[in-house]
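**Student:** Have a look; sequence and predicted model below, questions after that.
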Amino acid sequence: MSLVPMSDILEKANREGYAVGGFNMNNLEALQAIIEAAEEEKSPVIVQASEGAIRYINMEYAVALAKAAADKASVPVALHLDHGGSFEKIIQCIRNGFSSVMIDGSKLPFAENIDLTNKVIESAHAAGVTVEAELGKIGGTEDEHTVEDKAATMTDPDEAVEFIEKTAVDALAIAIGTAHGVYKGDPELDFGRLEEINEKVEIPLVLHGASGVSDADIAKAIDLGINKINVNTAFQQIFTAKMREVLEDPEVYDPRKICGPAKDAMKEKVKEKIRLFGSNNKA
C-alpha cells in the first residue's frame, strides 16, 4: 500500500487505547528494520526522518526509499518529518511526498507557536498531510538543537486546551519529563500532568524521548492517553553495538556482513517496542 496520513494511524490508536511507534530512519538498514518488524508484528508504523537525517540521506533518496517500502508493505506506513524547525522545511517535505509533518514551535512564545502551527496546518491539510505540534520544551538533544534540563518546561494542561481550540492540529507532543538522547539518571515522568491533559483534550498525544524510559512507565503513559511514542536513541545504540561486535573480527570487511547483523538486531528491538506499545496485530 502507499504512504498514509499519520492521522489515519493515530485516530484508530486513540479510539482503541494503544500507541504506535514513531521510529527514525537514519539509513537504509534502519528503514528495512522498521518495516520488516512492523510487517512481522502486523503493526501500523510511523517512519520518521529528522532534518539531520534528511540532510544525511538526501531528501529525494529518503522519500523514494520510504515510498518504495510503503508500496511493498502489507501494513499502513506514514512518513513523518520529525521536529520540523521552519515553515519552509515543512513545505519542502510536503512537496516531496511526506504524509505527515511536525512543526516544532515549542521554543516560541505561546501565541507565536499557535500562529506558526496554523500556517503549517493551512498548507498541510490542503495536501492531505497530518500535522503534529509541540507544546512545552523536551530536554536533551534533537540533532544539533539542545534544551538544557533546567530550561525544560512541562506542558501546561490549560494551555494545551487553548492550543488545540485555536488550531486544528492532529496530534500534540507534550513535555512531561522525557528527554531526547541519552538520559543522565532515570527520567521522572509527571503522570498527573499527563492524566490531566488527557482528560481535557481528545486528540492523540505524543511522547518524545522514550528511549531511556522504563517499560512500566511506557505502559502507564499509554494507559493515561499517549498514542504515539518516538524512539531513536535506543535503536542507534543497539545498531552500533552490533556493528562493533561484528568488527571485532578483523577479517570482516564486507559492509553487508557488518550492516546486515546490525539491521537484524535493530529489527528485534523494534518488534519489542511494537509489542510494548500494543500496536501489534492492529494493522
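**Tutor:** Happy to help now that I have it.
**Student:** Please make it C-alpha for all contacts and neighbour counts, starting now.
**Tutor:** OK.
**Student:** what ranges do the helices span in the protein?
**Tutor:** 6-16, 28-41, 51-57, 59-72, 87-96, 110-126, 157-166, 191-200, 215-223, 233-246, 255-277 (DSSP state H).
**Student:** out of the ones you listed, nearest to Leu135?
**Tutor:** helix 157-166 (7.1 Å; CA to CA).
**Student:** In that closest one, which residues are buried?
**Tutor:** With burial defined by 16 or more other CA atoms under 10 Å, the residues of helix 157-166 counted as buried are Pro157, Ala160, Phe163, Ile164.
**Student:** here comes the other one, which I'd like you to weigh against the first:
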Amino acid sequence: MKPKIILLLLFVASLNFFSCTRNAITGRNQLSLVPESEMQQMAVTQYREFLDTSKVVAKTNANAEMVKRVGSRIASAITKYYQEKGITNDIANYKWEFNLVQDKQVNAWCMPGGKVVVYTGILPITQNEDALAIVLGHEITHAVAGHGRERMSQAMVAQGLQVAGNVALSKNAQTVNIFNNVFGPAAQVGVLLPNSRNQELEADHYGLIFAAIAGYNPQEAIPFWTRMANLNKGGAPPVFLSDHPSDADRIQKLKQLMPEALSYYKPSK
C-alpha cells in the first residue's frame, strides 16, 4: 500500500476517533465536526430565505393551525422526555417554528434548532393529526438526534474539508452547499444526502415515542407508511421517500417498536 494512502487512512481514522460524540438519547457515537451552535445559526438563515421565497400558508388557515398544534405538542413531549433524562441542555437553544408551505411535494423536514416545514402535498397522505404527528416526530428526531450534523460532517470528510475553529461555516461556500444538500430547502434544487439505516431506525424509534408522549396514537404509523409505500409504487418516489430510504422491513420494525411506544401513550382528551 502506498505511503500516501496509508497516511490518508490514518488521518481519517484519527479524525473519527477524536471527533466523535455520544448522543445523549440514542447512545450512539457520531462524527461531529460542526458545532451545534453554528448549525443552528445556518439554519436560521436558510430557513428565512426559504420562507421568503415560498408560498407560506397563512397561520389562520385550518391546516396551518393543525401543523403548529401538532408540532408544538411534539416539541413539548421532547422537552418532557429530555427533562426526565436530565439532558435538557441538548435542546436548550431550540426556538421552535412550524410553517405549512403550499407545495405539491410529499415532504416535511426539520432543521437544527427546531425550524420545521410541512408541505401541503403530504397532508392527503397523513389524512389525520395522529399520522401528521408520526411524520413530525420522525423529522424532529433527525434534528434533535444530530443526524444532520453527522451527515454534514461525513460529507466534509469525503470532500476533504478542514474546519478552522474561528471561521464561521456560514461564510464558506462549500459548507453552505453541504448544509443545503443535507436539509429541506435543497429538495427544490437538488438531491438530499440520504439518511443512513441507523439514522432512519432512530428516527422511527424515537419519533414514535415522542408522538405517543404528545398524546398521539403511535399505531397510526403503520397505515401511514403503508400509504407511503403504495404511493411509491406509482413511479419515482416522492422527496420524502428519496430522503428517507424505504426498507422492505420498515413496517415490520415499526411493529416491533410499537409496544415500547404504546407504553408512553395516553390518549389526549
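**Tutor:** Received, thanks. Note that this is a predicted model, so its numbers are computed, not measured.
**Student:** Drop the TM-score for these two in here.
**Tutor:** Put the two chains on top of each other and the TM-score (TM-score structural alignment, normalised by the length of structure 2) is 0.24; 115 aligned residues with a CA RMSD of 6.5 Å.
**Student:** just to revisit the earlier point, most tightly surrounded among the helices of structure 1?
**Tutor:** Of the helices of structure 1, the one with the most neighbours on average (mean count of other CA atoms under 10 Å) is helix 28-41, at a mean of 22.
**Student:** now for it, which elements pack on it?
**Tutor:** strand 45-50, helix 59-72, helix 255-277 (3 or more CA pairs under 8 Å, 6 or more residues apart in numbering; DSSP states H and E).
**Student:** so which of these gets nearest Met102 of structure 1?
**Tutor:** If we rank those by CA to CA, the stretch that ends up nearest is strand 45-50, at 9.7 Å.
**Student:** which outside residues touch the closest one?
**Tutor:** 6, 9, 20-26, 31, 34-35, 38, 66, 75-84, 143 (CA atoms under 8 Å, 6 or more residues apart in numbering).
**Student:** still on that earlier bit, adding distance to Met102 of structure 1, write the helices of structure 1 out as JSON lines.
**Tutor:** Listed next are these as JSON lines, based on distance: least, CA to CA, whole Å:
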{"stretch": "helix 6-16", "distance to Met102 of structure 1": "11"}
{"stretch": "helix 28-41", "distance to Met102 of structure 1": "19"}
{"stretch": "helix 51-57", "distance to Met102 of structure 1": "11"}
{"stretch": "helix 59-72", "distance to Met102 of structure 1": "16"}
{"stretch": "helix 87-96", "distance to Met102 of structure 1": "8"}
{"stretch": "helix 110-126", "distance to Met102 of structure 1": "9"}
{"stretch": "helix 157-166", "distance to Met102 of structure 1": "15"}
{"stretch": "helix 191-200", "distance to Met102 of structure 1": "20"}
{"stretch": "helix 215-223", "distance to Met102 of structure 1": "21"}
{"stretch": "helix 233-246", "distance to Met102 of structure 1": "19"}
{"stretch": "helix 255-277", "distance to Met102 of structure 1": "21"}
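**Student:** ok, so what distance separates Glu260 of structure 2 from Ala203 of structure 2?
**Tutor:** According to CA to CA, to the nearest Å, Glu260 of structure 2 stands 14 Å off from Ala203 of structure 2.
**Student:** now do Ala229 of structure 2
**Tutor:** 18 Å.
**Student:** Please identify which of these two sits among more neighbours.
**Tutor:** Neighbour count, other CA atoms under 10 Å: between Ala229 of structure 2 and Ala203, Ala203 has more, with 26 against 17.
**Student:** SS state for that one?
**Tutor:** The three-state assignment at Ala203 of structure 2 reads helix, by DSSP: H, G, I helix; E, B strand; the rest coil.
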